[in-house]
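> please find the sequence and the predicted model below.
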Amino acid sequence: VNTLWLSHFLLWLLSSFISSGCTGQSMESIPSNSVVKKPGETLSLSCRGSGFTFSCCSMHWIRQPAGKGLEWIGEGWTDASKNTYASSVRGRAEIRKDNSSSMVYLRLSNLKPEDSAVTYEVR
């Protein structure tokens, strides 16, 4: 049986646009351990933000398959009609952003072997 090794870890990307005054910002993955799924199953991930105004911006999910570069999955807004997804997951992915709990969720259904990756949540 071909299983998918899907790991969910936190990645906080710091760009040259983020000043040193942004200390205390963080994203916490829940849970932060590896998840094993079979093809056809559904993966659900969540992440909590803190230290910044969560409602101000969209949140992005990205992944990194073993031995490959980063791949953007999609962008989630409070207004889900604004969400956008990569063609590789369109129709299978759903991102939900809840400002009241500072949580963002990713649901990826009908998993394929090529979905196997380390998955990150970024602002």
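Sure, I can see it.
> please count neighbours and contacts with C-alpha atoms only from this point.
Fine.
> which residue is nearest the middle of the chain?
Nearest residue to the geometric centre of the chain (CA atoms, centre = their mean): Trp61, 3.0 Å.
> the structure to be compared is supplied as follows:
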Amino acid sequence: CTVSGGSVSTGIYYWSWIRQPPGKELEWIGYVSYNGNTNYRPSLKSRVTTSLATSKNQFFLTLTSMTAADTAVYYCARLYCSGGSCHFDQWGQGTLVTVSS
């Protein structure tokens, strides 16, 4: 995911990944912060890696051992935190990933 109009090095943002399986609700996957700290959904933790490419102002999601259950629209998003509260204030357009069994 390429960030425009800001920098992945900004400390108040958490660069996040969210997915929406067909017919289901949005599901948070995880995030990476400006300094490389990460936090992942417990059920996916063993298969997920998020990372930054600061020089290119990009951040990435890697999900291994994918099955049909991972079929979803995947979104990158910016989580903004200030004053003890956080919200997603910018979203990517989403990419449909289909895993055939």
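Arrived safely, thanks for sending. Remember, it's a predicted structure, so these values are computed and weren't measured experimentally.
> would you pull the TM-score for this pair?
Comparing the chains after superposition, counting by TM-score structural alignment, normalised by the length of the second structure, produces a TM-score of 0.69; 76 aligned residues with a CA RMSD of 1.2 Å.
> now do the contacts for the aligned residue in the second structure for the residue nearest to the centre of the first structure.
In the second structure, the position corresponding to Trp61 of the first structure is occupied by Trp17, as judged by TM-score structural alignment. Residues touching Trp17 of the second structure, when contacts are defined by CA atoms under 8 Å, 6 or more residues apart in numbering, comprise Trp28, Ile29, Gly30, Tyr31, Leu61, Tyr74, Tyr75, Cys76, Ala77.
> repeat that for 7 Å
For Trp17 of the second structure, the residues meeting the contact criterion (CA atoms under 7 Å, 6 or more residues apart in numbering) are Trp28, Ile29, Gly30, Tyr31, Tyr75, Cys76, Ala77.
> quick check: closest non-adjacent residue to it.
The shortest distance from Trp17 of the second structure to any residue that is not its chain neighbour, by CA to CA, 6 or more residues apart in numbering, is 4.6 Å, and that residue is Cys76.
> residues near the one you found, how many?
25 (other CA atoms under 10 Å).
> would you say Ser43 of the second structure is within a helix?
Yes: assignment of Ser43 of the second structure by DSSP: H, G, I helix; E, B strand; the rest coil places it within a helix.
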